[in-house]
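Colleague: quick one, fold the following:
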Amino acid sequence: MTESRPTLGVGMVGYAFMGRVHSQAWRNVASVFDLPVRPAMAALSGRSPGATAEAADKLGWAAVETDWKRLVERDDVQIVDICTPGDSHAEIAIAALAAGKHVLCEKPLANTVAEAEAMAAAAKEAAARGVRSMVAFNYRRVPAVALARRFVEEGRLGEIRHVRAQYLQDWIVDPEFPLVWRLQKDKAGSGALGDIGAHIIDTAQFIVGRSLTGVSALTETFIKERPLAEGSSGLAAEGGAGEMGEVTVDDAALFIGRFDGGALASFEATRFATGRKNALRIEVNGSLGSLSFDFEAMNELWFHDHTIDSAEQGFRRILVTEPDHPYAGAWWPPGHGLGYEHTFVHEAKDFLEAIAAGTDPAPSFEDGLRVQRVLAAVEQSAAEGSRFTTVEDS
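Modeller: Reported below is the predicted structural model:
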């Protein structure tokens, strides 16, 4: 008879896109990985009683709260999972940490550097009491990305010299696409920059193990007004059919940067790359080799070994599904690929294991703050006409 493992109750705030994938992770993580603790999906919080109850029933949550503060107060909740727009991250996370709850927070960590600083400070204070926190940069948990990090750590690429990072989507190319919350600065903080640019900033810094120290940037909003959508800050209720609202975030951001250690980098985040659906791409060039990754082929890592004879050089494909590849061995036989949703299962696994071990998980709120400072430097550089801007040091 196996020993019973302790249970940690999870309370999640928000149930839209991110809420669905996080729910899938909490439902499945204990069936895939042998964990020291088991998660229990205790309660789901949302503003609409009917919609929240329907989501809880569909996604597998045991109870419903219409006020996130009541969720934080529940005795059966030990982990608070924040899947809301960025404007509420700081308030919820700081309150949950103060209440002794472990916190998993979606990216970007906050909408401003000041909010992120307050969250990082609260996380540091909570860690001294054994309360853990993590920001949900799920692409770190792609097996191929984790393998790329391993290659860099092992010195397979030598001295890192160039990094190229892109995140290309096309989901708002249509000018009739409505003014959803992601296109409003007061809710989202920024547009493509914070939503998908934050991912490539974190992924690049994770792979090379270095931080960006300065940037020079351009941003653009291609479609300045869009049809009002139900729920767009209540504006749809005030106007009639055909009413338009201002887009207050960027549609695309381009910037160059420099890492500590001297490596050069270029970054591109856009929602206007027609034909590209979720193309997160990273290429790293070093003195001894290079690697390349594209999420639209997420089970593959391309590697060039520059130390072998020139007659045999060239990029070769590594199918990252072997038992000794990061995370992959817990799933299917070699060659049976994983998908987007599995990265969140890996995220839940790592978070639960860190809580059980009493160690600080990564990426930490401090890591999230570091990304937030890069985002702020990009916005400042773009506003000042592409002047090279130093990333604020912690």
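Colleague: please count neighbours and contacts with C-alpha atoms only from this point.
Modeller: OK.
Colleague: how far away is the residue lying farthest from the centre of the chain from Arg317?
Modeller: Computed with C-alpha atoms, centre = their mean, the maximum C-alpha offset from the centroid of the chain is found at Ala311, amounting to 40.2 Å. Taking C-alpha to C-alpha, to the nearest Å as the measure, Ala311 falls 17 Å from Arg317.
Colleague: can you check Val72 too?
Modeller: For Val72, the distance to Arg317 - C-alpha to C-alpha - is 46 Å.
Colleague: and for Tyr327?
Modeller: 19 Å.
Colleague: more crowded one of these two?
Modeller: For the pair Tyr327 and Arg317, the greater number of neighbours falls to Tyr327 (23 against 14), based on other C-alpha atoms under 10 Å.
Colleague: leaving out sequence neighbours, find the closest residue to that one.
Modeller: Once flanking residues are discounted, Tyr327 sits nearest to Pro143: 6.0 Å by C-alpha to C-alpha, 6 or more residues apart in numbering.
Colleague: residues touching the one you found, list them.
Modeller: Going by C-alpha atoms under 8 Å, 6 or more residues apart in numbering, Pro143 touches Asn299, Val320, Thr321, His325, Pro326, Tyr327, Ala328.
Colleague: is it true that the last one touches Glu322?
Modeller: Same thing as Ala328. Yes: between Ala328 and Glu322 there is a contact under C-alpha atoms under 8 Å: 6.3 Å.
Colleague: more crowded one of these two?
Modeller: Counting neighbours by other C-alpha under 10 Å for Ala328 and for Glu322 shows that Ala328 has the greater number, 23 against 19.
Colleague: I'd like the structure of this one too, to check against the first:
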Amino acid sequence: MTTTHAPTDALRVGMIGYGFMGAAHSHAWRTAHRFFDLPLTPQLHTLAGRTESTLAAAAERYGFASYTTRWQDVVEDPEIDVIDICTPGDTHYEIAMAALAAGKHVLCEKPLANSVEQSEEMTAAAAAARAQGARSLCGFSYRRTPALAYARQLVAEGAVGEIRQIRAQYLQDWLSDADAPMTWRLDKDKAGSGALGDIGAHIIDLAQWISGQDIASVSGTLETVVPTRPAAGDMQGLGGKGDTSGERQDVTVDDVALFTARFETGVLGSFEATRMAQGRKNAMRVEINGSAGSLAFDFERMNELEIYDATAPGGRQGFTRVLTTEPEHPYAAAWWPTGHGLGYEHTFTHQIADLVTAIGEGTDPSPSFEEALQVQRVLAAVEASAADGSSWTSTAPDAPSGTTSGTTTQSTTQEHTR
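Modeller: Model (predicted):
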């Protein structure tokens, strides 16, 4: 005899957007309750997108019960409990504000919005919704990497002593080919920024989260290395190159972002975000140097954390490679036997597990919109510093900020383009 069990205490999910992030998020919603003991069971209710033909296929592939071409349908549906926003940055504000006003829980991909001003409004709306029981989370998924969560734990326990210096890099090469086609991520109006906000936001968040310190001021430079790209429709062969004899469109965001930061305690940090680093696929690196030791991490070796103990006796000093797959490490106990590594997709599953737990327990998940707003202020300060050539720009709420989350204005982009 076969018995079918309907999930109790279901958490019905409406997702908006079904590209790269939509695939990662839907996988996580399907998986989290199968490995973590959650107070609620996620159900993929409705998927929203613009193009019905591809949307229908995505809904079936991802496991959604229904789909719609109007995101408003998802927000207005009384059966849906949580809104998952996986769209380009220029749409985050409108969707999140509507979802919070409707009393929905909200998961919004990073960066929170395309301006500090919009992020402030979203944060205020999230605080008001929180008072009514609606929870909100910004999707900085790398926090859920076991090695990085363990690094934060070690810093909090004093393993590196007093923090003296922080360095972070996010190196990719997927735009290093000058004939790689135009995408929405290269359009300031849609993306809000280039390498700075797309991948730089991650290392800003991680550096602040791991260290427990906010960035207070920055000095930065932005560069657009390839000023034009083949139109997205001008593709040839399987190599993904655009037709260089056809139309080329202006790139209006940065390809490379470099900046120095001073944290609230006076600690200096250096940051680099680039999509021009040939041979680096997803080298997201963080290193913390302290009075008693150091921690170093590279996402291309995501199951490892390097730990240096400066208090060890002479002859025994050196970085120790720790494989963070033990049950003592954050999140690892829910998965495979010791030594069996995790992958990129697990960070999203951990994110959903934490969010669902917070919703079920009535607690506030992290990173909150307030934490995401702080990242947004850093991005704006880097942009402002790069635009006017100032040595240092404050991240304080009343400091001057740009109109986007990280890219230069058009005039500045042209000035720094080669």
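Colleague: returning to that earlier point: the residue farthest from the centre of structure 1 and His102 of structure 1, how far apart?
Modeller: Distance from Ala311 of structure 1 to His102 of structure 1, by C-alpha to C-alpha: 53 Å.
Colleague: mind jotting down where the helices sit in the stretch 101-250 of structure 1?
Modeller: 113-127, 143-153, 185-188, 192, 198-208, 235-238 (DSSP state H, counting those that start in this stretch).
Colleague: check the mean deviation of the helix or strand just after the third one from structure 2.
Modeller: This means helix 185-188 of structure 1. Of the helices and strands lying after helix 185-188 of structure 1 in sequence (DSSP states H and E), the nearest is helix 192. By mean C-alpha distance after the TM-score superposition for structure 1, the fitted helix 192 of structure 1 averages 0.1 Å away from its aligned residues in structure 2.
Colleague: which bit of structure 2 covers helix 192 of structure 1?
Modeller: Under TM-score structural alignment, helix 192 of structure 1 corresponds to residues 195 of structure 2.
Colleague: what's next to that stretch, contact-wise?
Modeller: Contact with stretch 195 of structure 2 is made by Val253, Asp254, Asp255, Val256, Ala257, Ala273, Thr274, Arg275, as judged by C-alpha under 8 Å, 6+ apart.
Colleague: do stretch 16-36 of structure 1 as well
Modeller: 5-6, 12-13, 38-41, 59-60, 83, 330-331, 341-342, 344-346, 348-349, 352-353, 356.
Colleague: show me which residues of that stretch are buried.
Modeller: Residues of stretch 16-36 of structure 1 classed as buried: 18-30, 35-36 (neighbour count, 16 or more other C-alpha atoms under 10 Å).
Colleague: before we move on, what about stretch 94-103 of structure 2?
Modeller: Buried, per 16+ other C-alpha under 10 Å, within stretch 94-103 of structure 2: Ile95, Ala96, Met97, Ala99, Leu100, Ala102, Gly103.
Colleague: contacts only, for the spatially most central residue of structure 1.
Modeller: Central residue of structure 1 (C-alpha atoms, centre = their mean): Phe137, 2.8 Å from the mean position. The contact partners of Phe137 of structure 1, by C-alpha under 8 Å, 6+ apart, come to Glu106, Lys107, His199, Asp202, Pro363.
Colleague: from those residues, which single one is nearest Asp170 of structure 1?
Modeller: Taking C-alpha to C-alpha as the measure, Asp170 of structure 1 sits nearest to His199 out of the contacts of Phe137 of structure 1, at 16.5 Å.
Colleague: so who does that closest one touch?
Modeller: Phe137, Tyr139.
Colleague: so how many other residues sit close to Asp177 of structure 2?
Modeller: 13.
Colleague: and if you look at the one 10 residues further on?
Modeller: When neighbours are counted by other C-alpha under 10 Å, Asp187 of structure 2 registers 19.
Colleague: these two touch, right, it and Asp255?
Modeller: No: with contact defined as C-alpha under 8 Å, Asp187 of structure 2 does not count as touching Asp255 (11.6 Å).
Colleague: Phe222 of structure 1 -> structure 2?
Modeller: Match for Phe222 of structure 1 (TM-score structural alignment): Val225.
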